[in-house]
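[1] Give me the fold of what follows.
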Amino acid sequence: MIKTRPSQNWLFVLVLLVAHYSLAQNLDGITGVRDSSYTTLAAYTKDVKKHPGIKVVTEFRFNDVKESRNIVYSILGNRKLLLDVFQNTTKSQVPRTAIVIIHGGGWRTGDRTQHYPMAQKLADLGYVCFTPEYRLSTEALFPAAVFDLKAAVRYVRANAVEYHIDPDKIAVLGFSAGGELASFLGVTANMPLFEGNCMGNEQPSTVNAVIDIDGILSFVHPDSGEGNDTNGISAATYWFGFPKNDNPVLWETASPLSYVGHKTPPTLFINSSIERMHAGRDDYIAVLDKNRIYSEVHEFRDAPHSFCLYHPWFQPTIVYIDLFLRTVLDK
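    Okay, the predicted model is just below:
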């Protein structure tokens, strides 16, 4: 368990950005009330109209998978951040690969329980899976979620012996907003600006592989739909507290594409048919290729954005994840 306090580095930079643009950050989105608008049922109700054959993936019950839920991984004042652990109980002489699974929901809604089926299935294959919660934009703005998830990675690494995992084989996987966050963790490992101040844990926040499921790579890319507030405030605008045009530097600062380079981990992209959810992907891969870093792209051309929550795409997604991790981490 990690105790944290706000990053003074980030607060200093934020003050400079605000001063530069002479605007106050909009905090109206911090309601203190959890936004429950994005649920699996809500997504299904919308998507089944165009995809009548889909079925929601429900939780599995595997005899060899042990589940430990609601574990405190970090404390911020009176706020306790929780995660769940799914691990295979069959004996293994070799420490296992860990997968940190980050839920989506536009940095504002969604819930870690939506990916329990994925965590259960991957645990059945031999991985140790962690599903952390993180502060959404109803509670705290960017980069609070980044601080939280890096604390989760540190927790996993610090407890490698207890969970029988290899601390050099930690993958981070995310869907939608979680995919963007997973990629961001991959490209900003141990970067002081985005670490937060962690007390009592000197573990690095490095991840060894990234799996981005329909998460954008850039908030300022021409293909990104974030920042269009014409028909209502966009998810990213809520998360940053600034419209894109009022503080483009901040929007660029929060984009994984801004940091991809020779230290970026191998990355798997699994995408739907929604083009705007691929924003920045090709540019990102070009940098990976230049640095001879392994990547894969798999695209379900007929799939809705929330495809990983449904059959028939769930099982192929699991197969892609497993084969990728076997390739880059040798499981």
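[2] C-alpha only now, for contacts and for neighbours.
    OK.
[3] ok, and what's touching stretch 156-170?
    Under the contact criterion CA atoms under 8 Å, 6 or more residues apart in numbering, stretch 156-170 has outside partners 87, 95-100, 128, 153, 201, 203, 207-209, 329, 331.
[4] buried ones in it?
    Under the neighbour-count criterion of 16 or more other CA atoms under 10 Å, stretch 156-170 has V156, R157, A158, A160, Y163, H164, I165, D166, P167, D168, K169, I170 buried.
[5] Columns distance to R79 on top of those residues, output as TSV?
    Output for those, formatted as TSV (distance: CA to CA, whole Å):
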residue	distance to R79
V156	19
R157	22
A158	21
A160	24
Y163	25
H164	28
I165	27
D166	29
P167	27
D168	29
K169	29
I170	26
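[6] State the number of residues packed around W251.
    The number of residues packed near W251 is 23, by other CA atoms under 10 Å.
[7] Can you check my assumption that it lies in a helix?
    Yes - judged by DSSP: H, G, I helix; E, B strand; the rest coil, W251 forms part of a helix.
[8] helix or strand for the closest residue to it other than its chain neighbours, which one?
    Distance criterion CA to CA, 6 or more residues apart in numbering; nearest residue to W251, sequence neighbours excluded, is F219 at 5.9 Å. For F219, there is no enclosing helix or strand under DSSP states H and E.
[9] which residues touch F219?
    F219 neighbours (CA under 8 Å, 6+ apart): E226, G227, W251, E252, A254, S255, A279.
[10] Now do the residue nearest to F62 when sequence neighbours are not counted against T237, distance only.
    Nearest residue to F62 in three dimensions, chain neighbours excluded: D124, at 6.9 Å (CA to CA, 6+ apart). Using CA to CA, to the nearest Å, one gets 39 Å for the distance from D124 to T237.
[11] How about K244?
    7 Å.
[12] check contacts around the nearest residue to P243 once chain neighbours are set aside.
    Counting by CA to CA, 6+ apart, T237 is the residue found nearest to P243 once chain neighbours are left out, at 5.2 Å. Neighbour list for T237: E226, G227, D229, P243, K244 [criterion: CA under 8 Å, 6+ apart].
[13] tell me which element T237 falls in.
    helix 235-240.
[14] from memory W10 sits against M191, does it?
    No - counting by CA atoms under 8 Å, W10 does not reach M191; the two are 11.2 Å apart.
[15] In three-state terms, label V297 for me.
    strand.
[16] cool, V72 as well?
    strand.
[17] roughly how far apart are it and I233?
    33 Å.
[18] between those two, which one's more packed in?
    V72 (17 against 14).
[19] Is it correct that that one is in contact with L81?
    Yes - under the criterion of CA under 8 Å, V72 makes contact with L81 at 5.6 Å.
[20] any idea how far E299 is from Y310?
    15 Å.
[21] Name the residue in these two with the higher neighbour count.
    Under the criterion of other CA under 10 Å, the comparison of E299 against Y310 puts Y310 first, with 20 against 16.
[22] burial of the nearest residue to the more buried one once chain neighbours are set aside, as a residue count?
    Leaving aside its sequence neighbours, Y310 sits nearest to V56 (CA to CA, 6+ apart; 4.5 Å). V56: 17 surrounding residues under other CA under 10 Å.
[23] Another for comparison:
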Amino acid sequence: MKKNMKVKIERECWSLVTNITYATVPYWYNATFRDLKASIVMPKVRESGMRYPLLIWICGGAFKVMDKDVWWPQWMEFARKGVIVASIEYRTSNEAVYPAALIDVKSAIRYFKENAEKYAVDADNIFIAGESAGATLAALTGVTGKTDCGMEDSDNGNEVRGVIDFYGVVDMAFGGITDNSNLTAGAEEQFIGVEGNRSELIREASAVNYISKHSPPFLIFHGTEDHMVSIKQSDMLYEKLCEAGVRADYYVLEQEGHGADAFYQQGIMDIIYDFVQSIAEGR
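    You can find the predicted model right below:
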């Protein structure tokens, strides 16, 4: 069969680019170095000068493991609606404890701001999102963007416009170290390590301790049947943000557990898209 067609172009093509080096970090007892990688979905053609909001995604894994590319099937269609998505690698606890992973996330933000033209990114509209351990890092990144908290810098080069938190830990002290209904077993120790002033490290690694009127807007998702990270974590985050006068949109998913498929359905993606667009457009 032969048939002539005239196809209406209704959407542009987007490309997935993997293995972008965004930072180099110490490795193997600090004697060598390795690259940290990111993957990004962006417009295939970028010569028009158009700029798009960027959402940086952080995979979870109890701070022990992570895979920057495992969530791409969920984010691909979201990206094609007009928000660039980058998924980043970070150092897990077997390689370096807190604040290494947080420094990595902030390095990724600065990298994409500095290379905004290359990737068609609107440098003034960068958002951070994560699930579980990734959400812990996303929340910390969001609330410390304008705070000199003794990490690697305070130049505000890592500020974000908004945070999307999927069932993250925001208070390392809440519920106690051995409370498995609150944290994945051993995750807190994995994150901050076992050396140094533990009480001070727990305080520093808890996003709730940095919330102020300057914190960016938050979009929070948590399930009522989460037995790995207590929903009380997100309840507390929401209450603290409201007390500070910060926009906080909180969606409680009834009868859903940790990492359930319900969190990545089209309706949830639509909520995230509306959140990003409303902030990017100043609504």
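[24] care to give me the TM-score?
    Here the superposed chains carry a TM-score of 0.82, computed using TM-score structural alignment, normalised by the length of the second structure; 260 aligned residues with a CA RMSD of 2.8 Å.
[25] quick one: the strands in the stretch 201-331 of the first structure?
    Listed in chain order, the strands of the stretch 201-331 of the first structure (DSSP state E, counting those that start in this stretch) span 209-213, 267-271, 295-299, 310-311.
[26] Single out the most deeply packed of these.
    Comparing the strands of the stretch 201-331 of the first structure by mean neighbour count (mean count of other CA atoms under 10 Å), strand 209-213 comes out on top with a mean of 29.
[27] how big's the offset between that strand and the second structure?
    By mean CA distance after the TM-score superposition for the first structure, the fitted strand 209-213 of the first structure averages 0.3 Å away from its aligned residues in the second structure.
[28] Who are the packing partners of that strand?
    Identification of packing neighbours for strand 209-213 of the first structure by 3 or more CA pairs under 8 Å, 6 or more residues apart in numbering; DSSP states H and E yields strand 165-175, helix 177-187, strand 267-271, helix 314-329.
[29] Swap in 6 Å and give it another go.
    strand 165-175, strand 267-271 (3 or more CA pairs under 6 Å, 6 or more residues apart in numbering; DSSP states H and E).
[30] will you turn those into TSV that also has distance to L136 of the first structure?
    Below are those laid out as TSV (distance: least, CA to CA, whole Å):
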stretch	distance to L136 of the first structure
strand 165-175	15
strand 267-271	23
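[31] Out of these, which gets nearest to L17 of the first structure?
    strand 165-175 (28.6 Å; CA to CA).
[32] Check the alignment and tell me where the residue nearest to P243 of the first structure lands in the second structure.
    By TM-score structural alignment, T237 of the first structure lines up with E189 in the second structure.
[33] show me what contacts the residue positioned nearest the centre of the second structure?
    Residue closest to the average C-alpha location in the second structure (CA atoms, centre = their mean): A129, at 2.8 Å. Contact analysis of A129 of the second structure by CA atoms under 6 Å, 6 or more residues apart in numbering lists W57, A138, V163, I164, D165.
[34] What residue, apart from its backbone neighbours, is nearest it spatially?
    I164 (4.4 Å).
[35] Quick check: the alignment partner in the first structure of that neighbour vs S92 of the first structure, distance?
    Correspondence of I164 of the second structure to the first structure, assessed by TM-score structural alignment: I211. Look at I211 of the first structure and S92 of the first structure: by CA to CA, they are 25 Å apart.
[36] ok, now I285 of the first structure?
    For I285 of the first structure relative to S92 of the first structure (CA to CA), the value is 35 Å.
[37] before we move on, what about P117 of the first structure?
    23 Å.
[38] Between these two, which has more neighbouring residues?
    P117 (17 against 10).
[39] sec struct for the counterpart of that one in the second structure, please.
    Under the alignment (TM-score structural alignment), P117 of the first structure pairs with P73 in the second structure. Secondary structure state of P73 of the second structure, per three-state DSSP, is helix.
[40] Not counting its neighbours along the chain, what's nearest V41 of the second structure?
    L16 (4.4 Å).
[41] what do we get in the first structure for that neighbour?
    So L16 of the second structure corresponds to E67, using TM-score structural alignment.
[42] residues making contact with the strand or helix carrying that match?
    Assigned by DSSP H and E, E67 of the first structure belongs to strand 65-76. The contact list for strand 65-76 of the first structure, computed with CA under 6 Å, 6+ apart, reads 1-4, 81-89.
[43] with those in mind, which one is nearest to W107 of the first structure?
    Out of these, the member with the shortest distance to W107 of the first structure (by CA to CA) is L81, at 15.8 Å.
[44] Please name the residues that touch Y210 of the second structure.
    Contacts of Y210 of the second structure (CA under 6 Å, 6+ apart): V143.
[45] how about it, what's its match in the first structure?
    Looks like Y210 of the second structure aligns to Y259 there (TM-score structural alignment).
[46] And that match, how close does it get to V297 of the first structure?
    20 Å.
[47] With D168 of the first structure instead?
    Taking CA to CA, one finds D168 of the first structure at 24 Å from V297 of the first structure.
[48] Next: N88 of the first structure.
    In terms of CA to CA, N88 of the first structure sits 28 Å off from V297 of the first structure.
[49] Repeat that for S74 of the first structure.
    Taking CA to CA, one finds S74 of the first structure at 33 Å from V297 of the first structure.
[50] and Y294 of the first structure, how many residues sit next to it?
    17.
[51] what does it align to in the second structure?
    Looks like Y294 of the first structure aligns to R247 there (TM-score structural alignment).
[52] contacting residues around its match?
    Counting by CA under 6 Å, 6+ apart, R247 of the second structure has contacts P217.
[53] From F33 of the second structure, how far off is it?
    Distance from R247 of the second structure to F33 of the second structure, by CA to CA: 40 Å.
[54] so where do the helices sit in the stretch 51-200 of the first structure?
    116-124, 144-158, 160-163, 177-187 (DSSP state H, counting those that start in this stretch).
[55] Could you check how far the last one is from the centre of its chain?
    Spelled out, it's helix 177-187 of the first structure. 5 Å (CA atoms, centre = their mean, to the nearest Å).
[56] what do you get for the shortest one?
    Computed by CA atoms, centre = their mean, the separation of helix 160-163 of the first structure from the middle of its chain amounts to 22 Å.
[57] And L11 of the first structure, how far from R292 of the first structure?
    35 Å.
[58] Likewise for Y238 of the first structure?
    For Y238 of the first structure, the distance to R292 of the first structure - CA to CA - is 36 Å.
[59] which one of these two has more residues nearby?
    Using other CA under 10 Å as the criterion, Y238 of the first structure and R292 rank with Y238 on top: 25 against 11.
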